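[1] My questions are about this predicted structure, shown below with the sequence.
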Amino acid sequence: MPDVNSITNGPNKEAITEQLFVNDGPLEQDQVAQLRPSDPTLPIEELRMRLEEDNYLFVKNLLPREDVLKAREAYFNFLSPSGVLKPGTKPVEGIFDSSKDISCFPGIGAGSTAKNEKPGGEKGAIFVDRALQAHTEEWYAEDFCKHPVLLDFVSKLSGWGEHTLHFRRSLLRNSIPGTHATSVHYDQIFLRHGEVSNLTAWCPMGDIKLNGGGLIYLEKSKSLGQEIEAEFFRRAAESGFSDEEAKYAFNNNMMATGFLSEYPVEFAKEHKRRWLVSSFEAGDVVLHDPFAIHASTVNHDKEGVIRLATDLRFCDSSQPYDKRWCNYYRIGDGA
């Protein structure tokens, strides 16, 4: 990883030599570049400028590593009754038992089953039920999601101060090697029952190798996300929808699950933009604009490490906000 203070102009120009895969195949060499990392001790004005320029802010080592790994260990201890972990390994390592059928261990909130159906059916019931219940456990919902370092950083970065509200609803996602990656989307799709005054903090809960299924960001994509949003509401108005009807129609009917595309390779070619990628360490946080378009790679970690990460979202409570996000995540909750 390069010196975070030495990178000032756009994403890191070092070449990505490792082959990365998404849901529609391998990303081509000219389709990828590196995310620009930032040091959390930089002046807050500089960090705000980077967030505005890049539409994301990749903050290195913001959270104490030991706190992140404590939450990771608690998560995999909680899921261990499902048989997901390789015998003889430590829960904090999160090593998948490759002798098992991966269809018994589906991720949640990633793709085509994210809308209304519990993935995996009966054979995945224990794993999915535990993964859902983990959202409400104290070690996650209180100790990790409300970590004072993150709350303080977001309140200062956003300028919302005492009006910074942490949404209870979050998406704690695991990614077994070889399973479906997160599809192309921007977050305002799921938060449009309020003003555009929200910020997402994507927190890897453990180290993630470059090929380990981390989040990827479409370069300079805020304007594209805003154009897509405006075009939808234009078409909805032409069809006779009220603004309120349009919000529900977009989420529930117009685009299955709300995702923009299942095909990141095709999407990047269509819009002539690159995907920005990186490896991640426990303690890193990526904050992004509500219109920043992102997805994830397929986890191809050779050691079988399960990618674990969470999406934590914050808003300015002095403005109207999406009240649906005040409840814990559940399948089919419409948000």
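    Right, received. Where do you want to start?
[2] all contacts plus neighbour counts: C-alpha atoms, from now on.
    Will do.
[3] ok, the nearest residue to Gly194 once chain neighbours are set aside - contacts?
    Using Cα to Cα, 6 or more residues apart in numbering and skipping the chain neighbours, the partner closest in space to Gly194 is Tyr321 (4.0 Å). Neighbour list for Tyr321: 193-195, 197, 315 [criterion: Cα atoms under 8 Å, 6 or more residues apart in numbering].
[4] Can you name the next helix or strand after the helix or strand harbouring Leu165?
    In the assignment (DSSP states H and E), Leu165 maps to strand 164-166. On the C-terminal side of strand 164-166, the closest following helix or strand by DSSP H and E is strand 171-175.
[5] and the comparison structure, right after this:
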Amino acid sequence: MLTSNGYVLDESAARLGDLEPVPPSERPDREALWLRLRRDGYLYLKGQLNAGELMDFREFYFRSLEGAGVYEPGTDPRQGIAASGDVDRAALRRGLFDVVVPGPEYQALCTAKGIADWFAWFLEDDVHLHRRKIIRHTKPGEAGIGTATQAHYDLVYLRQGSDRVLSMWIPLGDCPRQRGGLTYLEGSHRWVMAGERAGTLKKPAASITADLPGLAEQRDARWLVTDYEVGDVVVHSAHIVHAALDNVERDGTMRLSTDIRYQRLREPIDWRWQEHWNYKDGL
């Protein structure tokens, strides 16, 4: 059973579907990729990144949180098995915001082969990586409003820059659907773009809802899900509605993922996103 923020998704064929990967024949074809991105709002690129490097970073991430009670003592941090006790929030913040987020390891991950070079190729221009990069882990069993990323589209948080900024979501480790991967509302970029043009969508920045099944019913649309493998990424537009599933994994494995944003350097940049992510930054 798939849930998000405790809401149970309708798994009928009319409300749940599969995320469609880009076929190998289209991967080197820039024009085909742009056609697909405009049509679907996303590009699901399987095996885009080096799996070993991602797993090395997964190990680094959890080791950096040692002492915070995040992973189970005596287990390999690379596995990311959730600890059964309470998390030391102060130690977690120190490890995350003082070590991981501003560190050279995270910067190297976000500019690795298959990322910075791919965006430069795809956008046919000099590119800019937003300094505010977000990395999250979710433990199995966390449910209820606010535990999973609610339905939203990225532009509401990036209105002071280009609306052509592209996000890349990177699972840092295998992420089958029961581990709480990202899900996309099919075709939602079309009505979001129309609403943005008409000025009828909610302002200031806010998520749309935590009720994913209700939104799918309202829009007569499907949530698209898949079983992500380490090395897979999704590139999506700033207009497509997406959210996270709850982690209902039974073996204790945590989901770890990061979302980063690239755009053409010559286009307007939202300078609020040019400082390292911090839980107090208000964005």
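    Received it, and whenever you're ready, just let me know what you need. Nothing here was measured: the structure is a model prediction, and the numbers come from that model.
[6] could you dump the contacts of Tyr321 of the first structure to a markdown table with neighbour count?
    Output for these, formatted as a markdown table (neighbours: other Cα atoms under 10 Å):
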| residue | neighbour count |
| --- | --- |
| His193 | 18 |
| Gly194 | 15 |
| Glu195 | 14 |
| Ser197 | 20 |
| Cys315 | 25 |
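[7] What residues in the first structure pair up with stretch 39-58 of the second structure?
    Using TM-score structural alignment, the residues of the first structure aligned to stretch 39-58 of the second structure are 53-72.
[8] got the end-to-end distance for the matching stretch?
    This stretch, stretch 53-72 of the first structure, spans 32 Å end to end (Cα to Cα, to the nearest Å).
[9] Could you tell me which residues within it count as buried?
    54-63, 65, 68-72 (16 or more other Cα atoms under 10 Å).
[10] What helix or strand is the residue mapped onto Asp281 of the second structure from the first structure located in?
    Superposed on the first structure with TM-score structural alignment, Asp281 of the second structure falls opposite Asp333. Here Asp333 of the first structure is covered by no helix or strand, with elements defined by DSSP H and E.
[11] Val225 of the second structure matches what in the first structure?
    So, by TM-score structural alignment, Val225 of the second structure is matched to Val277.
[12] got it, and Leu129 of the second structure?
    So, by TM-score structural alignment, Leu129 of the second structure is matched to His166.
[13] what about the helices in the stretch 1-150 of the first structure?
    44-54, 65-79, 125-133, 138-141, 148-158 (DSSP state H, counting those that start in this stretch).
[14] can I get the ones you listed in a markdown table with distance to Glu229 of the first structure?
    Formatted as a markdown table, the helices of the stretch 1-150 of the first structure follow (distance: least, Cα to Cα, whole Å):
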| stretch | distance to Glu229 of the first structure |
| --- | --- |
| helix 44-54 | 19 |
| helix 65-79 | 35 |
| helix 125-133 | 30 |
| helix 138-141 | 31 |
| helix 148-158 | 23 |
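[15] Relative to Leu171 of the first structure, which of those helices is closest?
    helix 125-133 (9.3 Å; Cα to Cα).
[16] Enumerate every residue touching the closest residue in space to Leu51 of the first structure that isn't next to it in sequence.
    Nearest non-adjacent residue to Leu51 of the first structure, counting by Cα to Cα, 6+ apart: Leu57, 5.0 Å away. Leu57 of the first structure makes contact with 36-38, 47, 50-51, 286-288, according to Cα under 8 Å, 6+ apart.
[17] circling back: can you check which of the helices of the stretch 1-150 of the first structure gets nearest to Tyr186 of the first structure?
    When the helices of the stretch 1-150 of the first structure are compared by Cα to Cα, helix 44-54 sits nearest Tyr186 of the first structure, at 14.5 Å.
[18] how far does the closest one sit from the chain's center?
    On the basis of Cα atoms, centre = their mean, to the nearest Å, helix 44-54 of the first structure sits 20 Å off its chain's mean C-alpha point.
[19] thought Gly96 of the first structure was touching Lys302?
    That one is not Gly; residue 96 of the first structure is Phe. No - counting by Cα atoms under 8 Å, Phe96 of the first structure does not reach Lys302; the two are 10.8 Å apart.
[20] The two - which one has more neighbours?
    Neighbour comparison, Phe96 of the first structure and Lys302: the larger count goes to Phe96, with 23 against 10 (by other Cα atoms under 10 Å).
[21] quick one: what's aligned to that one in the second structure?
    Aligned partner of Phe96 of the first structure by TM-score structural alignment: Ala82.
[22] Isn't that match up against Gly252?
    Yes - judged on Cα under 8 Å, Ala82 of the second structure makes contact with Gly252 at a distance of 5.5 Å.
[23] Kindly point out which residues are neighbours of both of the two.
    Residues touching both Ala82 of the second structure and Gly252 (Cα under 8 Å, 6+ apart): 139-140.
[24] And the helices in the stretch 151-283 of the second structure, which stretches?
    Counting by DSSP H, counting those that start in this stretch, the helices of the stretch 151-283 of the second structure are 188-198, 212-219.
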